[in-house]
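In: pasted the sequence and its predicted model underneath.
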Amino acid sequence: MAGHSKFKNIMHRKGAQDKKRSAMFSKLSREITVAAKMGMADPDMNPRLRLAVNAAKAQSMPKDNIQRAIDKATKGEGENYEEVRYEGYGPGGVAIIVEALTDNRNRTATNVRTAFSKNGGNLGASGAVSHGFDRMGLIEYPAAVGDEEKVLEAAIEAGAEDVESSADGHAIWTAMDALHEVSKALEETLGAADSAKLAWRPQTTVELDETNAGTLLKLVDMLDDDDDVQTVWGNYEVPDEVMEKLG
């Protein structure tokens, strides 16, 4: 198990979590409702729902909002969302995976394709880039939870596969089917995580220059702003000095 990695595999722009809270809550609610519809409405009996509820709590989503999202599923209310994945290439040949929950595939596909074409990329066929990623569980903690050694020790004890620590926080990687179990074990030693979810971890990364990085961040922002898009993953790395120039 590696204790530290320079690679930043969480492919979100710094501060992407500063999006409007209403939009963020909407996406969290959608995931909670879908998770509850796919299994039991009890988080203790439904691992996906438990992770969704924990993610909502980590973002300070009100309990009433969380319960309303669960109630929608139990009462059969609201739209029927389906999970859709899009794959394509961005500026500099970066591989990108977009995960969405949608009630209108045509609308979502059009919006995602437009985002790629307007920002130096192109949408590919299913499977076009996912072969270059590993499907894994990802648990994120803030840096304040403890130093690298403390987190690494807890992760090993919990059965995680890898840990990446930096000034921004800790990313703990697990086998896909061990995410729920490892998440629960870590919660006992480190407290509630900022997030715990299935993720796409790139096998290799592409370092971008300022021009390509700037265009790529616009693409990620445009995708993130779409209500249907839940997560955006990529195999890019933007050096710190480039990020500083881009602000």
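Out: Done, it's in. Numbering: from 1, shown residues only.
In: from here on, contacts and neighbour counts on C-alpha atoms
Out: Fine.
In: quick one: contacts for the residue lying closest to Tyr236 once chain neighbours are set aside?
Out: Computed as Cα to Cα, 6 or more residues apart in numbering, the closest residue to Tyr236 that is not its neighbour in sequence is Val206, at 4.6 Å. Val206 is in contact with 94, 235-237, counting by Cα atoms under 8 Å, 6 or more residues apart in numbering.
In: and Val206, how far from Asp240?
Out: Using Cα to Cα, to the nearest Å, one gets 14 Å for the distance from Val206 to Asp240.
In: what about Arg68, which SS state?
Out: Going by DSSP: H, G, I helix; E, B strand; the rest coil, the secondary structure assigned to Arg68 is helix.
In: correction: Glu87
Out: Quick answer, by three-state DSSP: Glu87 is strand.
In: next, the one to line up against it:
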Amino acid sequence: MAGHSQFKNIMHRKGAQDAKRAKQFAKVIREITVSVRSGPPDPASNPRLRAAISAAREVNMPKDTVDRAIKKASGAAGGDDYVEVRYEGYGPAGVAIIVEALTDNRNRTASDVRAAFSKHGGSMGETNSVSFMFQRLGVVSYPADVASEDDMLEAAIEAGADNVVSDEERHEVTCPMEAFFAVRDALEARFGEPQSARIEWRPETTTPLDEEKARAVLKLIDVLDESDDVQNVYANFDLPEDVAQALAA
């Protein structure tokens, strides 16, 4: 497992859970807000809102909290207005990093992200300065016990997916970004609600890190991820098993 997802697993084991949960909720509520503003407040006819509600379930957000967020975002008065922005740059050891944010103040967010890069051994670049090293993919995950490898592969290919990777814990289906909602809906109709479903940046090549460099990169990603405005951070590093174990210890 490479990049940000592996980092998240490490942080999950060591984080302050209550604070992390509150921050996760805040990020999901921002996504719900933008989803409602960009389409109808009915998830049945708003694919992005359905994805946001799926993300809310993934972090165990109560249904009444989700409903309140939808209601607030659909109100005439509105509440906060967020815009989507993306920042790119390089971290320690030349690791490429993409930062996605939802913000009501572009100047504040850009300043915070630039400061994080500068203080932690990185440098913020121009838009598209590193994104060419990544693919934009739809990723749908199911627990391993919902279907056999063959059944999941057959269903995914029929739905328009490119690939399925299965192991003892889960099936991970990847598809072109443009096919994401169709693939997710087809799989949901057959296997039920997925464990997670989102559009991600996936690196085409990765940079292996030793423990010292890994600590520096993870510190930068941690600082970026702590920003209230930042929704997702992706990076093209890879942690060898021994390094991952040393960091988790």
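Out: It's in. Fair warning: this is a prediction, and the values are worked out from it, not measured in the lab.
In: superposed, what's their TM-score?
Out: Overlay of the two chains. TM-score (TM-score structural alignment, normalised by the length of the first structure): 0.90; 242 aligned residues with a Cα RMSD of 2.0 Å.
In: related to what we said a few turns ago, and the residue nearest to Tyr236 of the first structure, what's its match in the second structure?
Out: In the second structure, the residue equivalent to Val206 of the first structure is Thr207, according to TM-score structural alignment.
In: doesn't Ile126 of the first structure fall inside a helix?
Out: Actually, residue 126 of the first structure is Ser. It isn't Ile. No. Checked against three-state DSSP, Ser126 of the first structure lies outside a helix; its state is coil.
In: who are the contact partners of it?
Out: 85-87.
In: where do the strands of the first structure begin and end?
Out: Taking DSSP state E, the strands of the first structure run over residues 82-89, 95-102, 122-123, 133-141, 162-166, 169-174, 195-202, 206-207, 229-234, 236-237.
In: picking that back up, can you add neighbour count and distance to Ile70 of the first structure and give the contacts of Val206 of the first structure back as JSON lines?
Out: What follows is those, written out as JSON lines (neighbours: other Cα atoms under 10 Å; distance: Cα to Cα, whole Å):
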{"residue": "Val94", "neighbour count": "21", "distance to Ile70 of the first structure": "37"}
{"residue": "Asn235", "neighbour count": "25", "distance to Ile70 of the first structure": "34"}
{"residue": "Tyr236", "neighbour count": "26", "distance to Ile70 of the first structure": "36"}
{"residue": "Glu237", "neighbour count": "20", "distance to Ile70 of the first structure": "37"}
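In: mind giving me JSON lines with those and columns for distance to Arg135 of the first structure?
Out: As requested, the contacts of Val206 of the first structure are exported to JSON lines (distance: Cα to Cα, whole Å):
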{"residue": "Val94", "distance to Arg135 of the first structure": "18"}
{"residue": "Asn235", "distance to Arg135 of the first structure": "13"}
{"residue": "Tyr236", "distance to Arg135 of the first structure": "17"}
{"residue": "Glu237", "distance to Arg135 of the first structure": "19"}
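In: which parts of the longest helix seen in the first structure count as buried, going by neighbours?
Out: Residue-count comparison of every helix in the first structure, with assignments taken from DSSP state H, identifies helix 21-38 as the longest. For helix 21-38 of the first structure, a neighbour-count test (16 or more other Cα atoms under 10 Å) marks 24-25, 27-37 as buried.
In: mean shift between it and the second structure?
Out: Once the two structures are superposed, the average separation between helix 21-38 of the first structure and the matching residues of the second structure is 0.6 Å (mean Cα distance after the TM-score superposition for the first structure).
In: centre of the chain to that helix, how far?
Out: Put simply, helix 21-38 of the first structure sits 13 Å off its chain's centre (Cα atoms, centre = their mean, to the nearest Å).
In: give me the contacts around it.
Out: The set of residues that contact helix 21-38 of the first structure without belonging to it, under Cα under 8 Å, 6+ apart, is 42, 46, 48-49, 52-53, 55-56, 61, 65-66, 69-74, 81, 101, 227-228, 230.
In: what's around the nearest residue to Glu169 of the second structure once chain neighbours are set aside, how many residues?
Out: Taking Cα to Cα, 6+ apart, and ignoring the residues beside it in sequence, Glu169 of the second structure has Ala144 as its nearest neighbour in space, at 5.1 Å. Ala144 of the second structure has 16 neighbouring residues, counting by other Cα atoms under 10 Å.
In: now do the contacts for Ala144 of the second structure.
Out: Ala144 of the second structure makes contact with 166-171, according to Cα under 8 Å, 6+ apart.
In: ok, and the most crowded of those?
Out: The most crowded member of the contacts of Ala144 of the second structure, judged by other Cα under 10 Å, is His171 (24 neighbours).
In: that one -> the first structure?
Out: Per TM-score structural alignment, His171 of the second structure is aligned with His170.
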